[in-house]
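Novice: pasting a predicted model and its sequence here:
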Amino acid sequence: MTKSRTMAAYDGDVTEACERVLVTLLRGFGPWKDSVFLVGGLTPRYLVAARPPEVPQHAGTGDVDVVVDVGILTDTQAYSTLEENLHAMGFERGTNEKGVKVSWRWEARLKTGATMILEFLAEHPELGGGKVKVLPTEGNVSALNIPHASMVFDLHDKIELTAELLDGAGLATETVRYANIVSFTCLKAFAFDHRNARKDAHDLVYCLEHHPGGLDAAIDAFRKALGGTHAEAVREALAKLRLRFIHDKPDQSYRRDGPVAVARFEDNDANVEADDELRNLRTLRQRQVADLMAKFLGGLEEAA
């Protein structure tokens, strides 16, 4: 499904509903909930603790993307519980870009008319090639195989969330395991490189800009990861960021597709051809993003 190309297309109420979906899913998933990890556009809500006006508004999301341990899809009881929970929450199988129903994307229509999307992602150790592909399963629920997705099992944070359950069963509190700044940035870097969605660029830049402790804290987290189990995947992701955000001539980095994607997403594709002020604001934002990424990547190179 194609992501919306501008920030104006996202609705804060839908983001709140996404949180309810996540808590409801975990509440009904019993002992397997510890094998569910949040990634994607809802994650910045927890990676960045500050809220406006202290920080700019994040776009939010209409999707709940979770990485699951592939064991869930082969455990009969866990699998049955997952499918039962999806139907209980009002979810039905969603469709891909060609309109074909798929087993890894599930959709539910809110009372407001908005569509809620829940996607299951995984990384299967026996499916090589580094390609995105659907994992084979026996039933109606599957996951999309995403290269390097399993890094979130080791690189994550957690938070206790309280939300109103979708089935009207009251407030529930669950522990949500979500991608930390390293795994989130890496997976978003791979996603942006793969599908060129402006929202991916906005998400990763937003979290680096407003990471608790500042950019230095994010750099420190990456330095530790570069000495760990997932060092190769982290280096690959950093190379993708350099490709998309940095030019050989530093003063031209603002023209790279990464900074442009962020600026055009955030200014809602403003008509810069007809307004000099809007054009200047877009260029300024592109330069801010390019400078941020240069400091981030440069800080890691200094530590190497």
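Specialist: Here it is on my side, so go on.

Novice: switch to C-alpha atoms for all contacts and neighbour counts from now on
Specialist: Will do.

Novice: the closest residue in space to residue 210 that isn't next to it in sequence: neighbouring residues, count only.
Specialist: Sequence neighbours aside, residue 48 is the residue nearest to residue 210 in space, at 6.2 Å (criterion: Cα to Cα, 6 or more residues apart in numbering). Number of residues near residue 48 (other Cα atoms under 10 Å) recorded here: 18.

Novice: now do residue 43 against residue 216, distance only.
Specialist: Counting by Cα to Cα, to the nearest Å, the gap from residue 43 to residue 216 is 20 Å.

Novice: I meant residue 278, not that one.
Specialist: Where residue 216 is concerned, residue 278 sits at a distance of 31 Å (Cα to Cα).

Novice: against that first model, consider the following:
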Amino acid sequence: MKYETYTEYDPHHVGLAESAFLTVWSTLGRWRDSLVLVGGHVPKYLCGDLAQKRDLPRPATLDVDLGIALATDSGQYGNLLWELQGQGFRPNQAHPSRFEKVIEGFTIPVDFLVEKPPHTTGTTQVEDITAGILPGVDRALATARQILVTGVDLHGAEQKLTARICEVGPFLALKLRAFCDRQQPKDAFDILYTLRHYDGGTDAAITAFAEEVRLGNPACPDALRTLKEHFTSETSPGPVKASHFVLGAATPGESSDNRFMRLRLRQDMVDAAAQLLKAATE
């Protein structure tokens, strides 16, 4: 689930989604080498100390997206379905690649995503679960960064785990490809936030994306098309929707401070997209 603006994200529900990730990751220990976190949680983990002062809102998401290797094999250890159900996650009949758990009346989805060329859409079986097909997952798996994550799981237990997190190059490719088809404000914001606050620096993030293009990441053709079609000016969908996510809809009576911030966000988004495109096509 994605909302149009940051203020629509209930901090408690955001916390539950993170607890869901900790619950699932702690459960699937035997499969961790075949898994990687992708999606809206990634900027939090790639962008360093959240205690630092920042002019953008903190990352927020209400679901968990996990990339999984097509050749995943549990061998003698049981199966994924049993383990997930043992933690209270049930398959969604309408979306077979999704598991859900209801906490305090709030539904938390966990989606599994896999790469299966030449297919670019649909689903396929991995072990005993269904996964959605998504180009770019294999690069996320191959370059995943090991990051220590801490927090409280859905049962109230404190967890301290080493998780495999999608690195910045594959993440930007996946997010740009996602924006190509659905133009969600949150996707544009995640791109801007990651480029601005990546713990290795903006230049390193741009270089990493260019490397994904050079290596033939299958998410990159659509990612490049997105940059060319949706991020070229301050009135293009990408910059407009990134600013909309942070500030909400522009109004005739908007304060001068808000107008200035909106313009700055759009300009920053255009500049960042231009740098990405230049680095990827030089």
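Specialist: Right, received. Where do you want to start? Because the structure is a prediction, the values reported are computed rather than measured.

Novice: look at residue 43 and residue 216 of the first structure and report which has more neighbours.
Specialist: residue 43 (22 against 16).

Novice: so the more buried one sits against residue 178, correct?
Specialist: Yes. Using Cα atoms under 8 Å, residue 43 of the first structure is in contact with residue 178, at 6.5 Å.

Novice: show me the strands in the stretch 101-250 of the second structure, by range?
Specialist: For the stretch 101-250 of the second structure, the strands defined by DSSP state E, counting those that start in this stretch occupy 106-114, 123-126, 129-133, 145-152, 158-165.

Novice: okay, which residue of the second structure is out on the far edge from center?
Specialist: Of all residues in the second structure, residue 253 sits farthest from the chain's C-alpha centroid, using Cα atoms, centre = their mean; the distance is 34.0 Å.

Novice: which residues in the second structure form helices?
Specialist: Taking DSSP state H as the test, the helices found in the second structure are 11-27, 42-46, 80-86, 137-142, 168-182, 185-197, 202-214, 220-230, 237-247, 256-281.

Novice: export those helices to TSV and tack on distance to residue 92 of the second structure?
Specialist: Supplementary listing: the helices of the second structure in TSV, determined by distance: least, Cα to Cα, whole Å:
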stretch	distance to residue 92 of the second structure
helix 11-27	16
helix 42-46	24
helix 80-86	12
helix 137-142	22
helix 168-182	22
helix 185-197	24
helix 202-214	33
helix 220-230	29
helix 237-247	28
helix 256-281	36
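
Novice: quick one: closest of those helices to residue 151 of the second structure.
Specialist: For residue 151 of the second structure, the closest of those is helix 11-27, at 7.0 Å, according to Cα to Cα.

Novice: show me what counts as buried in that closest one.
Specialist: Buried residues in helix 11-27 of the second structure, counted by 16 or more other Cα atoms under 10 Å: 13-27.

Novice: contact partners of it?
Specialist: With Cα atoms under 8 Å, 6 or more residues apart in numbering as the contact definition, helix 11-27 of the second structure has outside contacts at 32, 41, 60-64, 83-84, 87, 106, 108, 150-154, 159, 161, 163.

Novice: also stretch 200-218 of the first structure?
Specialist: For stretch 200-218 of the first structure, the surrounding residues in contact (Cα under 8 Å, 6+ apart) are 41, 44, 47-49, 55, 58, 181-182, 184-185, 188-189, 191-192, 258-259, 261-262, 265-266, 289, 292, 296.

Novice: picking up where we left off before, how far away is the residue nearest to residue 210 of the first structure from residue 233 of the first structure?
Specialist: To residue 233 of the first structure, residue 48 of the first structure is 23 Å away according to Cα to Cα.

Novice: how far away is the residue farthest from the centre of the second structure from residue 85 of the second structure?
Specialist: Taking Cα to Cα as the measure, residue 253 of the second structure and residue 85 of the second structure are separated by 51 Å.

Novice: which residue in the first structure lines up with residue 175 of the second structure?
Specialist: Following TM-score structural alignment, the counterpart assigned to residue 175 of the second structure within the first structure is residue 188.

Novice: what residues does the residue most central in space within the first structure make contact with?
Specialist: The centre of the first structure sits closest to residue 40, judged by Cα atoms, centre = their mean, with a distance of 1.6 Å. Contact partners of residue 40 of the first structure, counting by Cα under 8 Å, 6+ apart, are 63, 64, 65, 66, 184, 188.

Novice: rerun that using 10 Å as the cut-off
Specialist: Residue 40 of the first structure makes contact with 61, 63-67, 119, 178-179, 184-185, 187-188, 191, 200, 203-204 under the criterion Cα atoms under 10 Å, 6 or more residues apart in numbering.

Novice: with residue 230 of the first structure instead?
Specialist: With contact set as Cα under 10 Å, 6+ apart, residue 230 of the first structure has these partners: 148, 150, 151, 152, 154, 155, 183.

Novice: so what does the third one match up with in the second structure?
Specialist: Pointing back at residue 151 of the first structure there. Structural alignment places residue 151 of the first structure opposite residue 139 in the second structure (criterion: TM-score structural alignment).

Novice: what's the burial count for that match?
Specialist: Counted with other Cα under 10 Å, the burial measure for residue 139 of the second structure works out to 23 neighbours.

Novice: one more: the one 3 residues further on?
Specialist: Burial measure for residue 142 of the second structure: 15 neighbouring residues, criterion other Cα under 10 Å.

Novice: and if you look at residue 124 of the second structure?
Specialist: A total of 19 residues lie near residue 124 of the second structure under the criterion other Cα under 10 Å.

Novice: just checking, it touches residue 69?
Specialist: No. In this structure residue 124 of the second structure lies outside contact range of residue 69 using Cα atoms under 10 Å: 11.5 Å.
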